[in-house]
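**Q** Here you go, sequence then predicted model.
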Amino acid sequence: MASLITGLTTGAVFRRLGSKYLVHYLPLDVIFILAYLFLLSGIAFAFVWHYSEKRKKVNLDYKHGLVQLIAFALALDLTMFGFQKLLGFQMIVPLGLLDTPFSSFSGEDLVWAFFKHSYAFTSVVAFMQMASAILLLFPKTRLFGSLIALPMLVFIWLMDFFYQMPTGVLLHGSILLTAIFYFLWLYRKRLLSICWINVSSVNFHYTWLWILLLMGISAFCLINRRHPDLHPQLTGKYAVADLKIEGLSQKAKYSTDSVLTFVYFDLDDDVVLRWNDHRRQRIGRYRLSNQGRITMKWRYPDNKLPAFEGQLIGVKDGFQLKGRMDTSNYEMLLIRDEK
């Protein structure tokens, strides 16, 4: 196990750092080959170690050296991650992308845009990565460093997985996390002595009482909280079709034509009318009666804009919306956009 994790960790760290900082000196293919050689060397060393013990008939303790090598590779990678955050080498998002609609972002772009927003926050993460790296280097502080690195790496791995990061990124995070779990396994006796609970000292009657009280109060709060999706059958994004204003058909010939294109019915009865571009829109709140009577009052770009008063009727392909706004009569078909 020590040999395998040593090969995995050193190979992964060399591949990541080499592909960023050694490409001016070595071809990328050579860097990848060397990274795989680290992995194969780690696997091969286990057999060499086993053979040497059988031949010499003594226990050879190479584990300390391998663990120190794992710790150094981890520390180097975490330190470089920290410097990359502090110096702006990481979380690079093009300015043009930041000005595009939020819904067009990929999971990877969402992560980088979110963390890039606050340099102070990313600096805190960077210093924690570098602090855990230093603690991992020394046997007496390695457990403490592992406990600091563990929640960070678990959080990063979960983001990599659920936000569809590239496969190589997810694999790299998995290797680093495996190394940390290996360190925790090495210190399992110390961890168990700290976390062990004496079952005989626990009063289970009071324990169940606290659990029931917790669940009861939580259920009471949730039952009395109105869900924000007040009209689930309506909530969604709709493309506008067959638009008519004062009986005249309206259709955009070019992307710059200011024609009503999308309608959004959102949570908390929010409504958005959009004219081709996210910069040309009205945002407000709607009221819908049981008879399909709908009223939209605006708060953006101005709360003094005339309200939309009309009728919303369910049809086969979506909804038909008729009403009056800005002294004009509107008629349109709303088709649900499944994107």
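**A** Sure, I can see it. Note that the coordinates shown come from a computational prediction; the quantities given were computed from them, not determined experimentally.
**Q** okay, CA-based contacts and neighbour counts for the rest of this
**A** Noted.
**Q** was I right about Ile70 contacting Ala179?
**A** Yes. Using C-alpha atoms under 8 Å, Ile70 is in contact with Ala179, at 7.3 Å.
**Q** which neighbours do the two share?
**A** Taking C-alpha atoms under 8 Å, 6 or more residues apart in numbering as the criterion, Ile70 and Ala179 both touch Ile5, Thr9.
**Q** ok, the two, which is more surrounded?
**A** Ile70 (27 against 22; other C-alpha atoms under 10 Å).
**Q** Can you tell me the closest non-neighbouring residue to the more buried one?
**A** Nearest residue to Ile70 in three dimensions, chain neighbours excluded: Thr6, at 5.3 Å (C-alpha to C-alpha, 6 or more residues apart in numbering).
**Q** Second structure follows, compare the two:
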Amino acid sequence: MKRFDFKEILEITCRLYVFFFLTVYGIGKVIGGQFYTAARIPDEIAQMPIGLVPDFELAWVFMGRSYGYILFIALAEIIGAFLLLFNKTKLVGTLILIPIMVNVIVFDIFFLDEYGALAGATLYLLMLLIIVVINKEKMSDILIELVSTEVQLKTSSKEKTLKYSIVLVIIVLIFIGDQLIVNFLGYGKG
């Protein structure tokens, strides 16, 4: 009989819990259960001068203004949560969901006046971090691979100067092209 593995039980619990709730939140966004879309702004908010709209309602209207944005966040939550279900993709799902949860937490801190949603988002983030800690060896290997550099032959200062001069010219050309595009398309109202 296999020995009881507390870490495995804890990880699976965290993965399934976060999967369930972030899938529900993601689907809620897709079907219109979160944020005030143009058709769902409460009358008292819609008729209020913008400077008097409470932070939460203003944020909820802003977030609901673009269905494309809502769909992007919803799909990221759903895909990230779905990836938690499988051992081979659990860390990818975790790495997708951590920045989303950090953003939700920051949003909740600055815009919400009730903190139940903040507590829930914090719990989900803590569970994702538990998954990372339980898989610290794999995460460490990934980070080492990402930042490792192969030993290169020594290059002369002349070669380095030439290489970085070319890089500088390319950066200037990209900047000029970028500014031409921005000026052609316009800056917007901001």
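**A** That came through fine. For clarity, every value in this text was computed on a predicted model and none was experimentally measured.
**Q** Quick TM-score on the pair, please.
**A** Scored by TM-score structural alignment, normalised by the length of the second structure, the superposition of the two chains gives a TM-score of 0.69; 149 aligned residues with a C-alpha RMSD of 2.6 Å.
**Q** returning to what we had before: make sure I have this right: the residue nearest to Ile70 of the first structure is in a strand.
**A** No. Assessed with DSSP: H, G, I helix; E, B strand; the rest coil, Thr6 of the first structure is helix; it does not lie in a strand.
**Q** Just give me the match in the second structure for it.
**A** In the second structure, nothing lines up with Thr6 of the first structure, judged by TM-score structural alignment.
**Q** What is the neighbour count of Thr6 of the first structure?
**A** 26.
**Q** what's it in contact with, if anything?
**A** Residues counted as contacts of Thr6 of the first structure (C-alpha under 8 Å, 6+ apart) are Leu39, Gly42, Leu66, Val67, Leu69, Ile70.
**Q** Thr10 is in contact with the first one, correct?
**A** Same thing as Leu39 of the first structure. Yes. Leu39 of the first structure is in contact with Thr10 according to C-alpha under 8 Å; the separation is 7.4 Å.
**Q** Pick out whichever of the two has more residues nearby.
**A** Taking other C-alpha under 10 Å, Leu39 of the first structure and Thr10 do not tie; Thr10 has more neighbours (26 against 20).
**Q** Please, where are all the helices along the second structure?
**A** 6-30, 43-46, 55-64, 67-83, 90-111, 116-134, 136-147, 157-185 (DSSP state H).
**Q** To which residue of the second structure is Leu74 of the first structure aligned?
**A** Match for Leu74 of the first structure (TM-score structural alignment): Val18.
**Q** which residues touch that match?
**A** Val18 of the second structure neighbours (C-alpha under 8 Å, 6+ apart): Ala81, Tyr124, Met127, Leu128.
**Q** Surely Gln34 of the second structure and Ile27 touch.
**A** No. Using C-alpha under 8 Å, Gln34 of the second structure is not in contact with Ile27, being 9.5 Å away.
**Q** List the residues that contact the residue lying farthest from the centre of the second structure.
**A** Farthest-out residue of the second structure from its mean C-alpha position, per C-alpha atoms, centre = their mean: Lys158, at 42.3 Å. For Lys158 of the second structure, no contacting residues are found, by C-alpha under 8 Å, 6+ apart.
**Q** now for the contacts of Val18 of the second structure, which pair is the farthest apart?
**A** Checked with C-alpha to C-alpha, the contacts of Val18 of the second structure reach their widest spread between Ala81 and Met127, with 12.3 Å between them.
**Q** helix/strand/coil for the closest residue to Met296 of the first structure other than its chain neighbours?
**A** Of all residues not flanking Met296 of the first structure in the chain, Tyr286 sits nearest, at 4.3 Å (C-alpha to C-alpha, 6+ apart). When classified by three-state DSSP, Tyr286 of the first structure comes out as strand.
**Q** Quick check: Tyr286 of the first structure touching Lys297?
**A** Yes. In this structure, Tyr286 of the first structure is within contact of Lys297 by C-alpha under 8 Å, at 6.4 Å.
**Q** show me the contacts for Asp270 of the first structure.
**A** Tyr264, Ile283, Gly284, Arg285, Tyr286.
**Q** Give the equivalent position in the second structure for it.
**A** Per TM-score structural alignment, Asp270 of the first structure is not aligned with anything.
**Q** Excluding sequence neighbours, find me the nearest residue to Arg285 of the first structure.
**A** Asp270 (4.3 Å).
**Q** Distance-wise, check the one you found relative to Arg293 of the first structure.
**A** Here the criterion is C-alpha to C-alpha, to the nearest Å. By it, Asp270 of the first structure lies 16 Å from Arg293 of the first structure.
**Q** and if you look at Ile283 of the first structure?
**A** 19 Å.
**Q** Ok, Ser19 of the first structure next?
**A** Ser19 of the first structure is 62 Å from Arg293 of the first structure, where distance means C-alpha to C-alpha.
**Q** now swap in Tyr36 of the first structure and tell me
**A** 67 Å.
**Q** Tell me how many other residues crowd Thr13 of the second structure.
**A** 14.
**Q** just Met152 of the first structure next, same as before
**A** 14.
**Q** That one -> the second structure?
**A** Match for Met152 of the first structure (TM-score structural alignment): Ile100.
**Q** so who does that match touch?
**A** Glu77.
**Q** Need the counterpart of the residue nearest to Met296 of the first structure in the second structure.
**A** Tyr286 of the first structure maps onto nothing in the second structure, by TM-score structural alignment.
**Q** Just say helix, strand or coil for Lys244 of the first structure.
**A** Lys244 of the first structure - assigned by three-state DSSP - is strand.
**Q** wait, doesn't it sit right on Leu333?
**A** No. The criterion here is C-alpha under 8 Å, and Lys244 of the first structure misses it with Leu333 at 9.5 Å.
**Q** more crowded one of the two?
**A** Neighbour tally, Lys244 of the first structure and Leu333, criterion other C-alpha under 10 Å: the higher count belongs to Leu333, 22 against 16.
**Q** what kind of secondary structure is that one in?
**A** Following three-state DSSP, we place Leu333 of the first structure in the strand state.
**Q** and whatever residue of the first structure lines up with Leu91 of the second structure, how far is that from Tyr206 of the first structure?
**A** Under the alignment (TM-score structural alignment), Leu91 of the second structure pairs with Leu143 of the first structure. Separation of Leu143 of the first structure from Tyr206 of the first structure (C-alpha to C-alpha) stands at 34 Å.
**Q** between these two, which one's more packed in?
**A** Neighbour count, other C-alpha under 10 Å: between Leu143 of the first structure and Tyr206, Leu143 has more, with 22 against 10.
**Q** For that one, give its distance to Tyr182 of the first structure.
**A** Noted for Leu143 of the first structure: a distance of 11 Å to Tyr182 of the first structure, by C-alpha to C-alpha.
**Q** try Lys63 of the first structure
**A** 12 Å.
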